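A.B. asks: Quick one, what's the 3D model for this:
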Amino acid sequence: MKDHVHHSAATGYKTAADTYVRGRPDYPPQVADWLTATLGLNADTSVVDLGAGTGKFTARLVATGAQVIAVEPVPQMLEKLSEAFPGVLAVNGTATDLPLPDASVDVVVCAQAFHWFSSADALTEIARVLKPGGRLGLVWNLRDARVSWVPKLDAIVNALEGDTPRFYTGAWRRAFPHPAFGPLQAQQFGHGHTGSPEDVIFNRVRSTSFVSALPAAERARVDEQMRDLIAAEPELRGREVLTVPYVTEAFVAVKTL
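C.D. replies: Below you'll find the model as predicted:
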């Protein structure tokens, strides 16, 4: 199954599981209503957390009362998820090889994940396990580039991405339209990630797959670039607690076949 996982994810997330837990932002409160009202999750439904990682979004799904099945191909990430959510069924799998029967779940959610496997084949496999009328939810947390210093931080990260799939390029959209799904419907929510600079800036960047996969000397250079950015920005310099602004993009598509 490793052959189906992009090399940046297979290498970077293997070593970054702990940093991922510390550095990744949570999701805004509005997501709770989106999960229940838009995706229809409740105690009578089942949901697959596809590309579940360490379980950052799993807690949101568990809170709906739905039966949650977490699917993740990187063993180190899956181990963290299982430790955090012992009551959740956590299984190894990929978007093109889901270990589930046909028409067996009500909802599939991909949080911070769909760009890794966005393809017609993945959507066909997701449609296979969804019940008729089932829903596919896609969620991403993005730094809000409308705040002046955020594009400077993004530039440090983006310069290193290589061939790694990213949400912001829009390439994931090429998987749509797909004959099994209706049109994508989008919503957007704003929020912030508050904490120490070590977590909300340094560990967030370090948890990026292709940054984590760099040799130690190159990772040290990235840290130095971030220190220089913080020193140069009055909004960041000398602060023990920072809030990084985020926008959450949420999409849903309904299975039509």
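A.B. asks: From here on, just use CA atoms for contacts and neighbour counts.
C.D. replies: Noted.
A.B. asks: quick one: the strands in this protein?
C.D. replies: Taking DSSP state E, the strands of the chain run over residues 46-50, 67-71, 89-91, 105-111, 130-143, 185-195, 242-254.
A.B. asks: Make a markdown table out of those strands and add mean neighbour count.
C.D. replies: Shown next, in a markdown table, are the strands of the chain (neighbours: other C-alpha atoms under 10 Å):
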| stretch | mean neighbour count |
| --- | --- |
| strand 46-50 | 24 |
| strand 67-71 | 23 |
| strand 89-91 | 18 |
| strand 105-111 | 25 |
| strand 130-143 | 21 |
| strand 185-195 | 16 |
| strand 242-254 | 20 |
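A.B. asks: To L98, which of the ones you listed lies closest?
C.D. replies: Within the strands of the chain, the stretch nearest L98 is strand 67-71; the backing value is 7.8 Å (C-alpha to C-alpha).
A.B. asks: follow-up on the earlier one: I'd like the strands of the chain written out as JSON lines, with distance to M226 added.
C.D. replies: JSON lines is the format used below for the strands of the chain (distance: least, C-alpha to C-alpha, whole Å):
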{"stretch": "strand 46-50", "distance to M226": "31"}
{"stretch": "strand 67-71", "distance to M226": "33"}
{"stretch": "strand 89-91", "distance to M226": "35"}
{"stretch": "strand 105-111", "distance to M226": "26"}
{"stretch": "strand 130-143", "distance to M226": "15"}
{"stretch": "strand 185-195", "distance to M226": "16"}
{"stretch": "strand 242-254", "distance to M226": "14"}
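A.B. asks: Excluding chain neighbours, what is closest to the residue most central in space within the chain?
C.D. replies: In the chain, the residue lying closest to the centroid (C-alpha atoms, centre = their mean) is Q112, at 1.5 Å. Closest residue to Q112 apart from its sequence neighbours, by C-alpha to C-alpha, 6 or more residues apart in numbering: W140 at 4.8 Å.
A.B. asks: one more to line up against the first:
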Amino acid sequence: MADVVHRINGHVATREWMHQFATDPSGFMTKVVESQDTDNQELVEPARVVEDEDAVQEDETRPDYPFHAFDKLDEVLHLQDRHPSAVYDIVEIGAGQGKLTKALKRVLPGGTRFAAVEPNNDRRTEFRHFMSDVPVFDGTASATTLPNESVGNIAIGHAFHCMAKANALDEFHRILVPNGRLGIMLNTGDFNSCPFMQDVERVVKSFNAAYVPSQPNHDQLQQIFHDRPHLFSPMQSQRIDTVFSASVDGIVDYLMSTCVMANLSHRRQTDVRLSIARLIEMNPDVTEDEHGEHKLELPCLVELHWVQKAQALQDTPAQHHPDDVVMQSC
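C.D. replies: Here you go, the predicted structure:
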């Protein structure tokens, strides 16, 4: 198989260089850093804050939702018997560039009325570029700007952390029609399912970084609804195994776009990228397509979680917290 050679920050990562990364990444980087003519401030560059640019990259590199993941979508969303007050059948909250909306549009009838809410102006512009027929509103999870009982279903992808905001569930309850559904649809790499992913975990941990993206488990999602049980029904869930087939660069870009990775310093991101590229080069499952591009299939997991709006909002005061606890998504 031909060598996979990557250019990282303008420098060609040779096979020998990547081999040293894979066998002793931390020790090798110690030698590299000591040989660099750089000042101490650069060497101890702090982890940066994830900016909008990172969120856009993450949206572009994340695995798409496969068709078969939505085989039982009618169990997740309330798609029959449209309520008379519903202006929109499905609204994606925190839509970003609209990856989830695009996936839903592929599998639902043409007459389905979509809309989206996204607070970032640049991402709204990107959304409109890809789906000019879907209105996208400037709003947040706790202030969508949508009318009361105007939404049949709310769909949330990897912006699910917005639900941890104190007022978000009240806002979702307000805009949903009676018996409307709130669906959370996550699509991530299955990081414990194959030796390759375990090797990636080992490499990343060697740089003193947590590997597994901070996705919530079932109990954590349940906890979000725990304090306001009168708003929604108990949560139900489905898990669907799937595969993300992409170029080697695409796989590396996806793994590097996770929140944990994006918060690493620029230098450490380069270190991790080189190590992952080397692991992929050594992977016997890498194939070559008719155009000579190297491909790898990454095991993924689609998680569908949903609740239904309670019939009536009880007069129970909202439990506001002085500091919102936000679960990080990836």
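A.B. asks: coming back round to it: aligned partner of the residue nearest to Q112 of the first structure in the second structure?
C.D. replies: Here W140 of the first structure is matched to L186 in the second structure, going by TM-score structural alignment.
A.B. asks: cool, C110 of the first structure as well?
C.D. replies: Alignment note (TM-score structural alignment): C110 of the first structure maps to I156 of the second structure.
A.B. asks: Was I right to think its match contacts G96?
C.D. replies: No: using C-alpha atoms under 8 Å as the test, I156 of the second structure is too far from G96 to be in contact (10.5 Å).
A.B. asks: still on that earlier bit, I'd like to know which of the strands of the first structure is closest to N203 of the first structure.
C.D. replies: Nearest to N203 of the first structure, of all the strands of the first structure, is strand 185-195, at 11.0 Å by C-alpha to C-alpha.
A.B. asks: tell me, that closest one lands on which residues of the second structure?
C.D. replies: Counting by TM-score structural alignment, strand 185-195 of the first structure falls onto residues 236-246 of the second structure.
A.B. asks: Average separation of the matching stretch from the aligned part of the first structure, please.
C.D. replies: By mean C-alpha distance after the TM-score superposition for the first structure, the fitted stretch 236-246 of the second structure averages 1.0 Å away from its aligned residues in the first structure.
A.B. asks: was I right about I156 of the first structure contacting D223?
C.D. replies: No: assessed by C-alpha under 8 Å, I156 of the first structure is found out of contact with D223, at 9.9 Å.
A.B. asks: For the second structure, which segments count as helices?
C.D. replies: In the second structure, the segments counted as helices under DSSP state H are 15-23, 25-35, 40-43, 52-61, 73-76, 99-107, 121-130, 168-175, 195-205, 218-226, 248-256, 259-262, 266-282.
A.B. asks: Format those as CSV; extra columns: mean neighbour count.
C.D. replies: Below are those laid out as CSV (neighbours: other C-alpha under 10 Å):
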stretch, mean neighbour count
helix 15-23, 18
helix 25-35, 13
helix 40-43, 10
helix 52-61, 17
helix 73-76, 16
helix 99-107, 17
helix 121-130, 16
helix 168-175, 21
helix 195-205, 18
helix 218-226, 14
helix 248-256, 20
helix 259-262, 22
helix 266-282, 21
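A.B. asks: show me the contacts for R237 of the first structure.
C.D. replies: Residues in contact with R237 of the first structure, defined by C-alpha atoms under 8 Å, 6 or more residues apart in numbering, are 230-231.
A.B. asks: need the helices of the second structure in JSON lines with distance to V151 of the second structure, can you?
C.D. replies: Formatted as JSON lines, the helices of the second structure follow (distance: least, C-alpha to C-alpha, whole Å):
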{"stretch": "helix 15-23", "distance to V151 of the second structure": "50"}
{"stretch": "helix 25-35", "distance to V151 of the second structure": "51"}
{"stretch": "helix 40-43", "distance to V151 of the second structure": "50"}
{"stretch": "helix 52-61", "distance to V151 of the second structure": "24"}
{"stretch": "helix 73-76", "distance to V151 of the second structure": "15"}
{"stretch": "helix 99-107", "distance to V151 of the second structure": "15"}
{"stretch": "helix 121-130", "distance to V151 of the second structure": "20"}
{"stretch": "helix 168-175", "distance to V151 of the second structure": "6"}
{"stretch": "helix 195-205", "distance to V151 of the second structure": "39"}
{"stretch": "helix 218-226", "distance to V151 of the second structure": "20"}
{"stretch": "helix 248-256", "distance to V151 of the second structure": "32"}
{"stretch": "helix 259-262", "distance to V151 of the second structure": "30"}
{"stretch": "helix 266-282", "distance to V151 of the second structure": "41"}
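A.B. asks: Matching F114 of the second structure against the first structure, which residue comes up?
C.D. replies: Counting by TM-score structural alignment, the partner of F114 of the second structure is V68.
A.B. asks: can you pull the contacts of that match?
C.D. replies: Taking C-alpha under 8 Å, 6+ apart, one finds 46-49, 58, 61-62, 88-89 in contact with V68 of the first structure.
A.B. asks: What residue in the first structure is paired with E53 of the second structure?
C.D. replies: When the first structure is aligned by TM-score structural alignment, the residue opposite E53 of the second structure is T15.
A.B. asks: do you know how far the nearest residue to its match once chain neighbours are set aside is from G87 of the first structure?
C.D. replies: Nearest residue to T15 of the first structure in three dimensions, chain neighbours excluded: S212, at 7.0 Å (C-alpha to C-alpha, 6+ apart). In this view, S212 of the first structure and G87 of the first structure are 30 Å apart by C-alpha to C-alpha, to the nearest Å.
A.B. asks: For whatever residue of the first structure lines up with K105 of the second structure, which non-adjacent residue is spatially closest?
C.D. replies: Using TM-score structural alignment, the partner of K105 of the second structure in the first structure is V62. Nearest residue to V62 of the first structure in three dimensions, chain neighbours excluded: V68, at 6.4 Å (C-alpha to C-alpha, 6+ apart).
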